[in-house]
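[1] Sharing a model that was predicted from the sequence below.
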Amino acid sequence: MFASKILAFAKSSLARDASKYNPIKGKTRVGFDRGQPVDIYHEIHGYGEHKVLFITGWAGSCDNWKFQTEYFGRHGDFQVCIYENRGSGFSSAPLKRYRMADMAHDAKELIQHLGWKNVHVVGVSMGGMIAQELALMMPDRVRSLCLASTHAGRAFPPAKYAPMVMSTLAKIALGLEEMKQNVPKMLYSHNWLYSPAPPETGYDTNLEYIQKFHDGRIDERPPQSIAAAFAQFTGILRHYVSAARLRVLAERFEKYSIPAMVVHGTEDCLVHLKNAYDLASNLRARLVVFEGRGHAMNHEDIDTFNSLLLRHFYTAILGKECEAASRAGWQAESSTHSESGGALVLHDQSPLSSARQLLGMIANDPKLYIEWLSAHREALKASH
């Protein structure tokens, strides 16, 4: 008993000053009972009470979540796990089993290895697909769910981006071009790429800054094999979670007050905004739209994305959204409109874009709540 109290005190002390401690890095072997064991590389950041699992996307390394792990790992209330999917980075690359359900099993066994009884799950792109399967696989352990830049399956890129996307993905998968050469145009909005970079970065444009970030991230890891890249991509193409399965999950979330959130950018060239709407509608999740942002909103709008997640986590922890918004630093400055029964919250008075008008027309679900974060905002604004 005395030893457990000492350990609890030590953990609380570390949580209060987590910035002084380096992340714990290692590998966990999973998949023993699925025919082919896989070594999953992972990192643990922070010592807080509340656990967060970040799941990355296709061909991605776990430090795609760098700007989130630095924030939540040093926050004090949270402990973060980031990891690399089978076939990516420092994780091993088996010859088969790259369905989203297979990779969700990997995540489930990793969570079990860590001894986490419940967890806030955040997935982006392919990671969001894995997160859907994971939530269905272990709904009793999911404390909250956030799905960013993703879909439930059978989806196509926006028509205006489709030729570029399919051509680029094919070249990468076949090894004709390197991933890092194409990352910026695939993941970020054009306007953001050619905007001035933050002064502290030392770069003139965001393009120069983010290209350097990805170059370093990719060069630090073993190159992904063509076979592994193709296997992951095939898993994405096969991904499908039916509306019926999502509604089963939605019923559980509503019964136990588990918040679910879908986040999407209007300039995402890989996933159409309509897919985010469908996912949120079937999951009965809050839909948050980043106007003018691309696939990697967590890089383009770091502070906003982190504060959004913080409000989301605190909503699950505290059970009171107003208090959660206050603790996350969100200001109650917005105008609210009802479009055919659905709640559409506009965060400032900027002109309506064509995409926002589309959402206004299709927001006919009385239970769906949409938040629109304007690209013209000068400061973080939100409502509660």
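    Cool, the structure landed. Residues are numbered from 1 along each chain as shown.
[2] okay, CA-based contacts and neighbour counts for the rest of this
    Will do.
[3] immediately after the biggest helix by length in the chain, which helix or strand?
    The longest helix of the chain (DSSP state H) is helix 302-318. Per DSSP states H and E, helix 302-318 leads on to helix 321-328 as the next helix or strand towards the C-terminus.
[4] what about the helix or strand just after that next one, distance to the chain center?
    Heading C-terminal from helix 321-328, the first helix or strand you meet, by DSSP H and E, is strand 335-339. Distance, stretch centre to chain centre, for strand 335-339: 27 Å (CA atoms, centre = their mean, to the nearest Å).
[5] Which residues does strand 335-339 contact?
    343-349, 360-361, 363-364 (CA atoms under 8 Å, 6 or more residues apart in numbering).
[6] repeat that with 6 Å
    Here strand 335-339 makes contact (CA atoms under 6 Å, 6 or more residues apart in numbering) with 344-346, 360, 363.
[7] What are the buried residues along that strand?
    residue 339 (16 or more other CA atoms under 10 Å).
[8] Can you name the element that comes right after that strand?
    strand 342-347.
[9] what packs against that next one?
    strand 335-339, strand 369-373 (3 or more CA pairs under 6 Å, 6 or more residues apart in numbering; DSSP states H and E).
[10] Second structure for comparison follows:
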Amino acid sequence: MESSSNLLIAPLSRLDKKTGKEAHFSQRQRQAIRRNGIFSMEKKGVELYYELYGEGKKKVIFVCGLGDPMDDWRRTVLSLLMHEEFEICLFNNRGVRESKFRNVRLTTSQMASDVVELAKFLGWEKINICGFSMGGFIVTELICLKPDLLESAIIVGGSSGRFFPSSYMFKNVSKMLLSRNEEDAREILYKTKISDYHLEHPHPEFGGETGLEFIKRPLSELPFPEDRPPIHTLFAHCLACWTHYVSLERLNEAKKKIDYPILVIHGTDDKIVPFSHGEYIAKHLDAQFYPFHNCGHIVFIEETEKFNDLVTRFFLNLPLPSNEKSIDKLSSFATSQSSSSS
């Protein structure tokens, strides 16, 4: 790690707010930061806060979900850093914490171009990329926008588009945004993100507690952000997700240029982005598909060890662990979309 005098200190104060077991992870993350800074795209009116970890030859960028900060990837980054092959970039999307943007309509295509510009700024000619939720939408756009930039790609809980929230999700998100009680808002949010199975059953990833017991701990002990993004950021990100669409024609055109592996990961019980959307992307990009059974939207929290092992193996070009419950038959959505989309 570089001397602390070479780092922007103010953004790192967030890592001192965690307690208990989570403090152990957050301090390991802080110690691993080699460089951080603000990447400014003046013509776009955009500033992106980023952090670099490791000094390996294999360059990896992680892309966050809707309104989420980079620390969502904490455990995965620490797992990858056990291997000297990696140099990793985390960044906050437009409007999250130190990252700024003009108050204009956002699209996933714009945010995919942010990744292209960030890689260029870092001097990275080829990247490996992993995106979750809205980050998965952005990676799907990036595959079509700049396929020659990529060495490999992982899409977690993603979609090619025509994505509209279910009434269940819309109701819960509305309750969360209107809630004045942080604990109530957090419980609503993570009841939506975590599968019913993991909410109800004790799990080693939750210290032997059920998911519902786990999310009721003090926030400082949890792998979740201490703050909520501004309302205008949430609305801008929501609009980007709801208008996101990568047509079958674009997917087919991108597939002709793809000469690198793609992995699609999706929870079978995802309440936010239906499982069928992951199947659809995997089918039309000829990607490897890895379902996480009994998991919801945040598979990297629900099955941390399994997820980190899978990502590490994929980026190191090692054989993936077998999944005895792999899905052989595509859902009706994935099948029907292939004949109706364009």
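    Yes, it's here. Here the structure is a predicted model, which is why all the values come from computation and not from measurement.
[11] re the thing from before, on contacts alone, who are the packing partners of the longest helix of the first structure?
    Using 3+ CA pairs under 6 Å, 6+ apart, helix 302-318 of the first structure is in contact with helix 321-328.
[12] tell me the angle the helix it packs on makes with helix 302-318.
    Helix 321-328 of the first structure runs at 140 degrees relative to helix 302-318, counting by axes from the mean of the first three to the mean of the last three CA atoms, to 10 degrees.
[13] in helix 321-328 of the first structure, what's buried?
    Buried residues in helix 321-328 of the first structure, counted by 16+ other CA under 10 Å: 321-322, 324-325, 328.
[14] export those residues to TSV and tack on distance to residue 268 of the first structure?
    Formatted as TSV, the buried residues of helix 321-328 of the first structure follow (distance: CA to CA, whole Å):
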residue	distance to residue 268 of the first structure
321	28
322	30
324	28
325	27
328	26
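[15] what's the closest of these to residue 21 of the first structure?
    residue 328 (23.7 Å; CA to CA).
[16] now that closest one: how far from residue 370 of the first structure?
    19 Å (CA to CA, to the nearest Å).
[17] what secondary structure does residue 73 of the second structure sit in?
    helix (DSSP: H, G, I helix; E, B strand; the rest coil).
[18] Can you find the partner of it in the first structure?
    Using TM-score structural alignment as the criterion, residue 73 of the second structure maps onto residue 65 of the first structure.
[19] residues contacting that match?
    If you count contacts by CA under 6 Å, 6+ apart, then residue 65 of the first structure has nothing around it.
[20] let's see it at 10 Å
    54-56, 82-83, 124, 298-299 (CA atoms under 10 Å, 6 or more residues apart in numbering).
[21] Take those residues and keep only those in strands.
    Of the contacts of residue 65 of the first structure, the ones assigned to strands by DSSP state E are 54-55, 82-83, 124.
[22] I'd like those residues laid out as JSON lines, including neighbour count and distance to residue 101 of the first structure.
    Formatted as JSON lines, these follow (neighbours: other CA atoms under 10 Å; distance: CA to CA, whole Å):
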{"residue": "54", "neighbour count": "23", "distance to residue 101 of the first structure": "16"}
{"residue": "55", "neighbour count": "29", "distance to residue 101 of the first structure": "13"}
{"residue": "82", "neighbour count": "24", "distance to residue 101 of the first structure": "18"}
{"residue": "83", "neighbour count": "28", "distance to residue 101 of the first structure": "16"}
{"residue": "124", "neighbour count": "29", "distance to residue 101 of the first structure": "16"}
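[23] Show me where the stretch 101-250 of the first structure has its helices.
    Under the criterion DSSP state H, counting those that start in this stretch, helices of the stretch 101-250 of the first structure are mapped to 126-137, 162-173, 179-187, 190-193, 206-219, 226-238, 243-255.
[24] Tabulate these (CSV), appending distance to residue 30 of the first structure and mean neighbour count.
    Below are the helices of the stretch 101-250 of the first structure laid out as CSV (distance: least, CA to CA, whole Å; neighbours: other CA atoms under 10 Å):
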stretch, distance to residue 30 of the first structure, mean neighbour count
helix 126-137, 15, 24
helix 162-173, 26, 16
helix 179-187, 27, 18
helix 190-193, 38, 17
helix 206-219, 24, 16
helix 226-238, 18, 19
helix 243-255, 25, 15
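[25] Of all the ones you listed, which one comes closest to residue 309 of the first structure?
    helix 126-137 (14.6 Å).
[26] about what we covered before: kindly reformat the helices of the stretch 101-250 of the first structure as JSON lines containing distance to residue 20 of the first structure.
    Formatted as JSON lines, those follow (distance: least, CA to CA, whole Å):
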{"stretch": "helix 126-137", "distance to residue 20 of the first structure": "29"}
{"stretch": "helix 162-173", "distance to residue 20 of the first structure": "39"}
{"stretch": "helix 179-187", "distance to residue 20 of the first structure": "32"}
{"stretch": "helix 190-193", "distance to residue 20 of the first structure": "33"}
{"stretch": "helix 206-219", "distance to residue 20 of the first structure": "23"}
{"stretch": "helix 226-238", "distance to residue 20 of the first structure": "36"}
{"stretch": "helix 243-255", "distance to residue 20 of the first structure": "36"}
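[27] Identify each buried residue in the longest helix of the first structure, please.
    Of the residues in helix 302-318 of the first structure, those buried (16+ other CA under 10 Å) are 304-317.
[28] Need the counterpart of residue 312 of the first structure in the second structure.
    Per TM-score structural alignment, residue 312 of the first structure is aligned with residue 314.
[29] ok, that match touching residue 129?
    No: counting by CA atoms under 10 Å, residue 129 is not a contact partner of residue 314 of the second structure; they are 11.1 Å apart.
[30] Now do the shared contacts for those two.
    Common neighbours of residue 314 of the second structure and residue 129 (CA under 10 Å, 6+ apart) are 152-154, 262.
[31] from the residues you listed, which ones fall inside strands?
    152-154, 262.
[32] hmm, which two among those are most spread apart?
    152 and 154 (7.1 Å).
[33] neighbour-wise, which of these two wins?
    Taking neighbours as other CA atoms under 10 Å, residue 152 of the second structure and residue 154 compare with residue 154 leading, 26 against 22.
[34] The more buried one -> the first structure?
    So, by TM-score structural alignment, residue 154 of the second structure is matched to residue 146.
[35] before we move on, the earlier item: possible to save the ones in strands among the contacts of residue 65 of the first structure as JSON lines with distance to residue 243 of the first structure?
    Formatted as JSON lines, those follow (distance: CA to CA, whole Å):
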{"residue": "54", "distance to residue 243 of the first structure": "24"}
{"residue": "55", "distance to residue 243 of the first structure": "22"}
{"residue": "82", "distance to residue 243 of the first structure": "28"}
{"residue": "83", "distance to residue 243 of the first structure": "28"}
{"residue": "124", "distance to residue 243 of the first structure": "20"}
